[in-house]
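Chemist: Prediction below, plus the sequence it came from.
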Amino acid sequence: MLAKRLMWIVWPAFLVAGLMEMLVFAMVDPQDLHWFGHPLAMSREGVYTLAFFAFWILAMISSALTALLAMSPREVNR
């Protein structure tokens, strides 16, 4: 059951991260990004990769919270 619940969290988060990646980088060029006033010292691919994992982690947190709130009190207290 844990593997099933984990896939309920990870797979939708993966799809949302891919969508967010496309939407954000359709409007933002990674070479134009700055960190504390300095240009990023990373390639475009590096920025794409880090952004994808950041989006994926945030979407997993959101999905996990939804899964937690969908559980019955008996399941939570077990």
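Modeler: Cool, got the structure. Numbers count the residues shown, from 1 in each chain.
Chemist: hey, let's count contacts and neighbours off CA atoms from now on
Modeler: Noted.
Chemist: if I look at the most centrally placed residue in the chain, how far off is residue 76?
Modeler: Nearest to the mean C-alpha position of the chain, by CA atoms, centre = their mean, lies residue 56 at 1.8 Å. According to CA to CA, to the nearest Å, residue 56 and residue 76 sit 25 Å apart.
Chemist: go on, residue 64?
Modeler: Residue 64 sits at a distance of 13 Å from residue 76 (criterion: CA to CA).
Chemist: if we can go back for a sec, surely the residue nearest to the centre of the chain and residue 14 touch.
Modeler: Yes: here residue 56 reaches residue 14: they are 5.7 Å apart, a contact under CA atoms under 8 Å.
Chemist: Could you tell me how many residues sit around residue 21?
Modeler: 19 (other CA atoms under 10 Å).
Chemist: how far does the strand or helix carrying it sit from the chain's center?
Modeler: Per DSSP states H and E, residue 21 falls inside helix 2-27. Chain-centre distance of helix 2-27: 6 Å, with CA atoms, centre = their mean, to the nearest Å.
Chemist: Presented hereafter is structure B, for comparison with structure A:
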Amino acid sequence: MARLMMVVLWPSFLVAIVAEGFFFSIFDPHELVFGTAHVALPPLAIYTVGFFCFWVFCALASMLTWYMGTVPDDRRIPF
């Protein structure tokens, strides 16, 4: 279980760092709007929430990649 967590969480952590860097180099935290309301959080809190959202998304993608790589082939279909 620890190895699985390392294989999934470490690459997703690194990709989340890059994704957050790209995202917040384009968008200013003071200009973010959800629906019709402006976000009233300090920029550091927005960066933190954004990082964890990117990390969760990347971890899900990494877990799906691990799962698809470990599922055995289905050899019952002849074509």
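Modeler: Thanks, I have the structure now. Predicted model, so just to flag it, every value in this text is computed and none were measured.
Chemist: And the TM-score between these chains?
Modeler: The TM-score (TM-score structural alignment, normalised by the length of structure 1) is 0.87; 73 aligned residues with a CA RMSD of 1.3 Å.
Chemist: Residue 64 and residue 76 of structure 1: which is more packed in?
Modeler: Neighbours were counted for residue 64 of structure 1 and for residue 76 using other CA under 10 Å; residue 64 has more, 18 against 10.
Chemist: that older thread, give the buried residues for the helix holding residue 21 of structure 1.
Modeler: Buried residues in helix 2-27 of structure 1, defined by neighbour count with 16 or more other CA atoms under 10 Å: 9, 10, 13, 14, 16, 17, 18, 20, 21.
Chemist: Show me what that helix is packed up against.
Modeler: The helices and strands touching helix 2-27 of structure 1, judged by 3 or more CA pairs under 8 Å, 6 or more residues apart in numbering; DSSP states H and E, are helix 44-70.
Chemist: Now the helix it packs on on structure 2. Mean distance?
Modeler: Helix 44-70 of structure 1 differs from its equivalent in structure 2 by a mean of 0.3 Å after superposition (mean CA distance after the TM-score superposition for structure 1).
Chemist: And the next helix or strand past that helix?
Modeler: helix 73-76.
Chemist: helices or strands next to that following helix in the packing?
Modeler: By 3+ CA pairs under 8 Å, 6+ apart, helix 73-76 of structure 1 packs against no helix or strand.
Chemist: chain center to that helix: distance?
Modeler: 27 Å.
Chemist: Grab the nearest non-local neighbour of residue 59 of structure 2.
Modeler: Residue nearest to residue 59 of structure 2 in three dimensions, not counting chain neighbours: residue 12, with 5.0 Å by CA to CA, 6 or more residues apart in numbering.
Chemist: From what I see, the one you found and residue 51 are in contact.
Modeler: No: using CA under 8 Å as the test, residue 12 of structure 2 is too far from residue 51 to be in contact (10.9 Å).
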